[in-house]
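Visitor: Here you go, sequence then predicted model.
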Amino acid sequence: MQYHHYDRQEDHDRSSFSSSSSSSSTVSNITEHSQLLPYKTIHTQDTTYKQEIYWLFINSLPIIITYLLQTSFQVASIFVLGHLGPIELGAAALGSMFASVTAWSTALGCATALDTTLSQAFSGSTTVKTLLGIHLQRALVILALMFIPISMIWWNATWILLKLNQEEDIAIYTGLFMRYLLIGAPAYIAFEAVKKYLQAQGIMYASTYCLLIASPINVGLNYLFVNTFGLGFIGAPLATSCSYWLMLLLLLCYINISGHGKEGWGGWNWKECRKNWGSFLRLAIPGMLVVMSEWWAFELASLASSYLGTNALASQSIVMSISSCTYTIPYGLGVAVANRVGNSLGEANGQKAHHASMTALGFAIGLACMNSSVLLFLRHSIGYWFSPDKDVVTLVAKVLPLLAFFQIADSLASVCGGIMRGLAKQQIAANINLVAYYCIALPLGFYLTFPLHFGLMGLWGGLSIALFLCALGQSFCLYRVHWQLEARKAHHRVRQEEQVFLYLPS
């Protein structure tokens, strides 16, 4: 990642920024499209790779634990409802997939814009830390508007599933599941946004503490609502909704009681949060495409496996569960490095951003090797954790070496995606994902699966190709990054927002 080729041009670039902005006679004339402010160096200490390794380990660990605990919310519902019967189990699994495709992927993808805006604003703003609160408020308003059509889809889930030729009983139960889960969905989405608000300020453990309380309570509520209180099937999504609100309230209480994160809030500002939606959406829409393209591709693969028979579908569910667990590790690392890179760029420190990126990529490879080793070592026994059926376990053992093979690509793609968010280059990652999954990998995977009769190996072979293409494509783009220039651009952008917020007439 070569920024040394441009060192000779730094003084010229700096003077260019200064001269271009000096023509502005008054701050009151600044707009979103004004020239950048004069370059101002923030005197920060450059870090070593050893320091970055320590920082990433300490700060990515709570994020990984947080995402694992969040995953347990859906698992608890499926586990409890599985004891009621196959229809209830199928409806719970289909409801979780329906929620992921229609809501979580879009809302969480949109919230990834905060990885860029909040992290850069936190370190780049010298006098107006409440810029973080404005960015958060803007995101919450946009997410609330997005949830209106999502809620309509959830409310009519039964009708939609019947139109898609699902069995009537499954469609009816899934519709009930979605309507009761709808109660807690706003809290889940808001929790994600507030969590990113804290992470940008280096407060990584807050959400972990909250989920360490809410996750076991969620398991207990699922059992109580379904069995003890006699609510039956609707008890599980209702309990999950209550747990979503609990984890949000716990997080807000943490901020209020501890005082951590209050510095960036500054109270609700309706006037400012309604501005600059265009700049936010330019990051949010590609972020949505990145998350949706990957999640939807894996869900399409699961749907395709249903045409291969009962054993193949059961095996696919097990492999997907294992893949989801292994994915949380590099994804958590990607969130951590996104904030580290964004903070470094915001304070105009390209060298720190470069070190953080290189360290995270090395971490990703090391974690991937660990995941691969565990999967290969346990491939003949791990299937028994989910099913006693020998045929299913045998098929799982056949697919797991392929899952182990693409762990490196999966880790690199996740971490590269995080670095891209820190750099505000979500559009590049979105383009790579769309081409890799939908133009190459999925068509090839379906061809291997059905015409060539490779079965699940064909589906996972296609997904493996997509992940390798994403990892290679994003790695090549990062290799061409001029880190010092990106640092100056990010720092000037934050300073401009700061000055406009301070001095524009009301």
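Guide: That came through fine.
Visitor: contacts, neighbours, all on C-alpha from now
Guide: Noted.
Visitor: Enumerate every residue touching T66.
Guide: With contact set as CA atoms under 8 Å, 6 or more residues apart in numbering, T66 has these partners: 207-208, 211.
Visitor: name the element it belongs to?
Guide: Applying DSSP states H and E as the criterion places T66 in helix 49-81.
Visitor: Just give me the neighbour total for S207.
Guide: The tally of other residues near S207 (other CA atoms under 10 Å) stands at 27.
Visitor: Run the chain-centre distance for the helix or strand encompassing it.
Guide: S207 is located in helix 205-223, with elements delineated by DSSP H and E. Remark: helix 205-223 is offset 20 Å from the chain centroid, using CA atoms, centre = their mean, to the nearest Å.
Visitor: Does anything pack onto whichever helix or strand comes after that helix? Which helices or strands?
Guide: Later in the chain than helix 205-223, the nearest helix or strand by DSSP H and E is helix 235-258. Counting contacts by 3 or more CA pairs under 8 Å, 6 or more residues apart in numbering; DSSP states H and E, helix 235-258 is packed against helix 49-81, helix 168-181, helix 185-199, helix 205-223.
Visitor: so which of the ones you listed gets nearest T394?
Guide: helix 49-81 (22.9 Å; CA to CA).
Visitor: Relative to the whole chain's centre, how far out is the helix or strand following the closest one?
Guide: Per DSSP H and E, helix 49-81 leads on to helix 86-99 as the next helix or strand towards the C-terminus. Relative to its parent chain, helix 86-99 has a centroid offset of 23 Å by CA atoms, centre = their mean.
Visitor: Stretch 302-321 too?
Guide: 25 Å.
Visitor: top helix in the chain by residue count?
Guide: Across the chain, the longest stretch assigned as helix under DSSP state H is helix 310-346.
Visitor: Show me which positions of that one end up buried.
Guide: Neighbour-count burial for helix 310-346 flags 311-320, 322-323, 326-346 (criterion: 16 or more other CA atoms under 10 Å).
Visitor: Now the element after that helix, going C-ward?
Guide: Assigned by DSSP H and E, the successor of helix 310-346 is helix 350-377.
Visitor: Show me which parts of that next one are buried, residue by residue.
Guide: Applying a neighbour-count criterion of 16+ other CA under 10 Å, the buried positions in helix 350-377 are 350-361, 363-365, 367-369, 371-373, 375-376.
Visitor: In addition, the following structure is provided for comparison:
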Amino acid sequence: MCRGMDNGIHDKLLRSEGKEVGDLKERVYDESKKIWRIALPGIVARVAAFGALIVTQSFIGHISSVDLAAYALVQTLTVRFANGILIGMSSATETLCGQAYGAKQYHMMGIYLQRSWIVNLIICTLLMPLFIFGGAIFHLLGEESDIASAAGYISWWFIPMVYNFVFTLTIQMYLQAQQKNIVVAWISIVQFIVHVLLSWLFVYHLNLGIPGAMTALNISSLLVSFVELAYILGGWCPETWTGFSSAAFKDLLPVIKLSISSGVMVCLELWYNSILVLLAGYMHNAEVAISAFSICLNINGWEFMLCLGFLGAACVRIANELGRGDVNATKFSIKVLLSTSVLIGVVCTIPCLAFGHNLGYLFTNDEAVVKAVANLSHLLAISVLLNSIYPVLSGVSVGAGLQGTVAIINLCCYYIVGIPIGALLGYIAGLQVEGIWIGMIIGILVQTLALSYMAFKTDWDLQVKLAAERLQRWALKSPDKNDSA
């Protein structure tokens, strides 16, 4: 009889464990669907947008090696500098729209979007001297004269595209927060196809050289903004866009404060690579060093666009759940996001190891540059793997509005650890560009460990409370409620 009772208890425990495993699988599946619904369109959009820059680099690289080095300087220094500020300032939109959507304050999302346009247009205009006087700036930085002059000319061509960032970045975050960014993915695919066709037409068929390559980049980039604006203004976001409002000019100071902390967080991260490219410019045979390093960074950056899709998904999922006040769902989402992103990182690392010796031929026929790229391929593989971890943790922080803390972590890990070690290994130890990249990897590794500890120690109950207070403080009455009153 006792044996029968024991068997009954044992069977009950097995059924209970089976049910828990089944429930866990179902929860992971449901969370994964929510994540991929946000991440996949974001990945497609970012890969296509960044791909346009790489395609332009490839076309320019087959024009001349000096122009390739000049384009690499402008893209990885000036454009990344400006883009970092604008992405950072725009990530406040990501936090506010995500939490507002979770709290069902839909009418505030359009106002947050308009506020971000106002702030970013001002910031973008303040950045214009970097492009207008690009040649003089690169001469002052000590770059080789012919590279600096070519970079100054290319800088002018980037001005329309940088203003375009003001709208494309914020609109994508606005649509992503309400899980409507599939339209951005389709627009980006069309943009990439148009860009490739225009680049071929202007550079190869019409022989327009640098002007042709940059005109193709500007036309395809502006196409995205016009179509996205038409989508919003055309009535496809009826709950979150109620028209232009004077309320966009109210409460700008709190938005600016959150935008600045966001901007510092992202800028410190993006400028890290830019400073390393600048250091490469002082190496022996700078033309080869800059070209090879920027090619590897662009390949790394293209894969990083996959991870940025998960950064966006992390931000939206965390912001939505905090807005709803669900702590357990927040923690579970973090676990699923990290697991998925790391798996993708492992898959992307394998081609870098397998085909590293041929990667350079995608961008140039210069054997010296191709060989330098091959020498960096093993470090590229390590960077690709690390890319799968820290962007998700950064996205978690953005969703919770913890950008200020991440900014401090980035400052310490990149500028106190990574860059000094890279400079020592590159110049003192004589490892050249490889030494700089090793320093970069060490800085990212320390940052990853710090962000992991931060996510583990965060009081998510407190973050729910802070999100509710922030939304309540900045909320305005919806037009519908005013009408009914």
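Guide: Happy to help now that I have it. This is a predicted model, so every value here is computed, not measured.
Visitor: Any chance you could compute the TM-score here?
Guide: Once superposed, chain against chain, the TM-score is 0.86 (TM-score structural alignment, normalised by the length of the second structure); 454 aligned residues with a CA RMSD of 2.5 Å.
Visitor: The helix holding S207 of the first structure - contacts with which helices or strands?
Guide: Where contact means 3+ CA pairs under 8 Å, 6+ apart, helix 205-223 of the first structure is packed against helix 49-81, helix 185-199, helix 235-258.
Visitor: So which elements touch the shortest one?
Guide: Counting contacts by 3+ CA pairs under 8 Å, 6+ apart, helix 185-199 of the first structure is packed against helix 105-111, helix 113-124, helix 131-155, helix 205-223, helix 235-258.
Visitor: tell me the most buried of those helices?
Guide: Most buried of those, by mean neighbour count (mean count of other CA atoms under 10 Å): helix 113-124, with a mean of 29.
Visitor: what's the mean distance for that one versus the second structure?
Guide: Superposed on the second structure, helix 113-124 of the first structure shows a mean distance to its aligned partners of 0.9 Å (mean CA distance after the TM-score superposition for the first structure).
Visitor: Show where that helix falls in the second structure, residue numbers please.
Guide: Using TM-score structural alignment, the residues of the second structure aligned to helix 113-124 of the first structure are 92-103.
Visitor: Can you tell me how far the aligned partner of L140 of the second structure in the first structure is from A92 of the first structure?
Guide: Taking TM-score structural alignment, the alignment pairs L140 of the second structure with K163 from the first structure. Taking CA to CA, to the nearest Å as the measure, K163 of the first structure falls 19 Å from A92 of the first structure.
Visitor: Those two: which has the busier surroundings?
Guide: Neighbour count, other CA under 10 Å: between K163 of the first structure and A92, A92 has more, with 29 against 10.
Visitor: give the contact list for the counterpart of K335 of the second structure in the first structure.
Guide: For K335 of the second structure, the aligned position in the first structure is occupied by M358, per TM-score structural alignment. Residues near M358 of the first structure by CA under 8 Å, 6+ apart: none.
Visitor: Chain neighbours aside, what residue packs nearest to the residue nearest in space to the middle of the second structure?
Guide: In the second structure, the centroid-proximal residue (CA atoms, centre = their mean) is L308; its distance is 4.6 Å. Among residues not flanking L308 of the second structure along the chain, P391 sits closest, at 6.3 Å (CA to CA, 6 or more residues apart in numbering).
Visitor: What does the one you found correspond to in the first structure?
Guide: Residue pairing (TM-score structural alignment): P391 of the second structure is matched to S414 of the first structure.
Visitor: Contact partners for that match?
Guide: Applying CA under 8 Å, 6+ apart, the residues contacting S414 of the first structure are 330-331, 333-334.
Visitor: Give me the nearest residue to T48 of the first structure, chain neighbours excluded.
Guide: Nearest non-adjacent residue to T48 of the first structure, counting by CA to CA, 6+ apart: H355, 7.1 Å away.
Visitor: meant to ask about S32 of the second structure
Guide: Distances taken as CA to CA, 6+ apart place V336 nearest to S32 of the second structure, at 7.0 Å, with adjacent residues excluded.
Visitor: Quick check: that neighbour touching E31?
Guide: Yes: at 7.2 Å, V336 of the second structure counts as touching E31 under the criterion of CA atoms under 8 Å.
Visitor: re earlier: distance of the match of K335 of the second structure from G346 of the first structure?
Guide: Distance, M358 of the first structure to G346 of the first structure, using CA to CA: 18 Å.
Visitor: Then F280 of the first structure?
Guide: Distance of F280 of the first structure to G346 of the first structure, given as CA to CA: 16 Å.
Visitor: Same check on K50 of the first structure?
Guide: Separation of K50 of the first structure from G346 of the first structure (CA to CA): 22 Å.
Visitor: One more: L504 of the first structure?
Guide: Remark: distance between L504 of the first structure and G346 of the first structure (CA to CA) = 22 Å.
Visitor: now S323 of the first structure
Guide: Remark: distance between S323 of the first structure and G346 of the first structure (CA to CA) = 34 Å.
Visitor: cool, and G332 of the first structure?
Guide: For G332 of the first structure, the distance to G346 of the first structure - CA to CA - is 21 Å.
Visitor: try W295 of the first structure
Guide: W295 of the first structure is 30 Å from G346 of the first structure, where distance means CA to CA.
Visitor: Which positions within the helix holding T66 of the first structure qualify as buried?
Guide: Across helix 49-81 of the first structure, burial judged by 16+ other CA under 10 Å covers 49, 52-53, 55-56, 59-81.
Visitor: Read off where it ends up in the second structure.
Guide: Counting by TM-score structural alignment, helix 49-81 of the first structure corresponds to residues 28-60.
Visitor: The matching stretch vs the first structure, average offset?
Guide: With mean CA distance after the TM-score superposition for the first structure, stretch 28-60 of the second structure departs from the first structure by a mean of 1.8 Å once superposed.
Visitor: which one in the first structure is aligned with F167 of the second structure?
Guide: Aligned counterpart of F167 of the second structure in the first structure: A190 (TM-score structural alignment).
Visitor: The first structure: which residue goes with L121 of the second structure?
Guide: L121 of the second structure maps onto A144 in the first structure, by TM-score structural alignment.
Visitor: Leaving out chain neighbours, which residue sits closest to that match?
Guide: P186 (7.7 Å).
Visitor: what residue of the first structure matches up with D326 of the second structure?
Guide: Match for D326 of the second structure (TM-score structural alignment): N349.
Visitor: C470 of the first structure versus its match, what's the distance?
Guide: Taking CA to CA, one finds N349 of the first structure at 27 Å from C470 of the first structure.
Visitor: Helix, strand or coil: sort out the aligned partner of C413 of the second structure in the first structure for me.
Guide: In the first structure, the residue matched to C413 of the second structure (TM-score structural alignment) is A436. Per DSSP: H, G, I helix; E, B strand; the rest coil, the secondary structure class of A436 of the first structure is helix.
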